[in-house]
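Need coordinates for the below:
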Amino acid sequence: MYSYIFETARLGFRQMAQADVPAFHEMLSDREATRYWSTPPHTTLSETHTWITESAATATHDYAILLKPTDEVIGKIGCFGTEIGFLLHPRLWGRGYGTEALERFLQLLWEGEARVATADVDPRNERCLRLLKRFGFRKVGRAEGTYVTWEGICGSVYLELRRPSSK
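Now for the predicted structure:
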């Protein structure tokens, strides 16, 4: 059906497509998956359709993450300018897929023109902060009242990772 743009041992990555709406809606309507997301959980397939369309129009790199060999859509990873964002279905948390996806995505960025990757993370999202720290992201700032999530107003921890020096 679709071919991978890049892959790892367990994951394939390709452009998001409208056929992915049901899979992404399952994730984006899940309160746990969107607990630290910058928008409330989706309530309609139409919202998810619009989200995929807008992501495709605004992201520098934006990819669906597929689980091999079934090609089930299990998440997304992308960049808006220098800012990395990712989402993984909660039923797959703790299995190393986020680490595997981020490692390969950063390789892709460093193979290109990127010199820095940034992240804007809700300070309560300890799982995400731990993952980014393992890759060497460093805190460069903090702000309060930056997003309204379904849990209320939250702040941001700003992180940065510089492109590794060539050896």
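
going forward, measure contacts between C-alpha atoms and count neighbours the same way
Will do.

Secondary structure element holding Gly75?
Assigning secondary structure by DSSP states H and E places Gly75 in strand 72-80.

can you pull out the strands in the protein?
6-7, 11-15, 61-67, 72-80, 83-88, 116-121, 138-149, 152-162 (DSSP state E).

Cys79 and Thr58 touch, don't they?
No - using C-alpha atoms under 8 Å, Cys79 and Thr58 do not qualify as a contacting pair, with a distance of 9.3 Å.

Of these two, which one has the most company?
Cys79 (21 against 12; other C-alpha atoms under 10 Å).

residues in contact with the closest residue in space to the more buried one that isn't next to it in sequence?
The shortest distance from Cys79 to any residue other than its chain neighbours is 5.2 Å, reached at His61 (C-alpha to C-alpha, 6 or more residues apart in numbering). His61 sits next to Gly78, Cys79, Phe80 when contact means C-alpha atoms under 8 Å, 6 or more residues apart in numbering.

Same question for Gly155.
Residues near Gly155 by C-alpha under 8 Å, 6+ apart: Asp122, Pro123, Arg142, Ala143, Glu144, Gly145, Thr146, Tyr147.

To compare against the first, here's the next sequence to fold:
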Amino acid sequence: MAELRTERLVLRPACSGDLDALHAIMRQPRAMAYWSTPPHDTLAQTAEFLDGMMTIPPGEGEDFAIEHQGRMIGKAGLYRFPDIGYILDPDHWGRGLMREALTAVIARAFAVHGLPRIQADVDPRNGASLRLLARLGFRETDRQARTWLVGEEWCDSVYLVLDAADWPQACRTA
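Next up is the predicted model:
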């Protein structure tokens, strides 16, 4: 898997040394508020998630650790093509870092992997994520109720898609 560099970030393959930093993010209720699982209580939960990132079969997906100023601050990628997913330490929210990371991930998915489209499943309460994806050119295709059981709470989904043919325009306006 390649390493991607942007103006402020390094997106690289995840490694076992990322466990503590990733757990510091995934144990935070604020970071995990709209994730598909509750916050991680144990390091073992995060280790299992990290192992999944590191062992994606080539050609099935690509998930990157995000580094900013030499520190791992999140993850972005396509765990399984064509589904995009991302999480960022809340200490770094609101600075355009995830937009920067996703721009690089999306460009690679279309140019290198030849994906015809990328799709997202977002909790409708996650307005920041919905706005981010809209700025990147994603469009809503459907909504469904009670799609994820997170802990003891049923959550809904907004489904979005970005077609490769729309990406150059989205890139110019993002």
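
Would you pull the TM-score for this pair?
Remark: TM-score between the superposed chains equals 0.91 [TM-score structural alignment, normalised by the length of structure 1]; 162 aligned residues with a C-alpha RMSD of 1.7 Å.

Quick one: map the residue nearest to Cys79 of structure 1 onto structure 2.
Applying TM-score structural alignment, one finds that His61 of structure 1 aligns to Glu62 in structure 2.

Could you identify the longest helix within structure 2?
helix 97-111 (DSSP state H).

Give me the contact list for the strand holding Gly75 of structure 1.
Contacts with strand 72-80 of structure 1, where a contact means C-alpha under 8 Å, 6+ apart, come from 20, 23-24, 27, 58-67, 84-89, 92, 101-102, 105.

7 Å - rerun?
Strand 72-80 of structure 1 is touched from outside by 23, 58-67, 84-89, with contacts defined as C-alpha atoms under 7 Å, 6 or more residues apart in numbering.

Closest to Ala33 of structure 1 out of the contacts of His61 of structure 1?
Closest to Ala33 of structure 1 out of the contacts of His61 of structure 1 is Gly78 (16.5 Å), distances taken as C-alpha to C-alpha.

ok, how many other residues are close to the closest residue to that closest one other than its chain neighbours?
Once flanking residues are discounted, Gly78 of structure 1 sits nearest to Asp62: 3.9 Å by C-alpha to C-alpha, 6+ apart. When counting by other C-alpha under 10 Å, one arrives at 23 neighbours for Asp62 of structure 1.

check contacts around Asp62 of structure 1.
When contacts are taken as C-alpha under 7 Å, 6+ apart, Asp62 of structure 1 is in contact with Gln15, Ala56, Ile77, Gly78, Cys79.

got it, and Ala47 of structure 2?
Leu19.

Looking for the alignment partner of it in structure 1.
With TM-score structural alignment as the criterion, Ala47 of structure 2 pairs with His49.

Would you mind measuring from the nearest residue to Pro90 of structure 2 once chain neighbours are set aside to Glu62 of structure 2?
Ranked by C-alpha to C-alpha, 6+ apart and with sequence neighbours excluded, the top spatial neighbour of Pro90 of structure 2 is Ala31, at 5.9 Å. Distance of Ala31 of structure 2 to Glu62 of structure 2, computed by C-alpha to C-alpha, to the nearest Å: 21 Å.

Please apply the same query to Ala164 of structure 2.
The gap separating Ala164 of structure 2 from Glu62 of structure 2 is 17 Å, by C-alpha to C-alpha.

One more: Ile84 of structure 2?
With the distance defined as C-alpha to C-alpha, Ile84 of structure 2 ends up 9 Å from Glu62 of structure 2.
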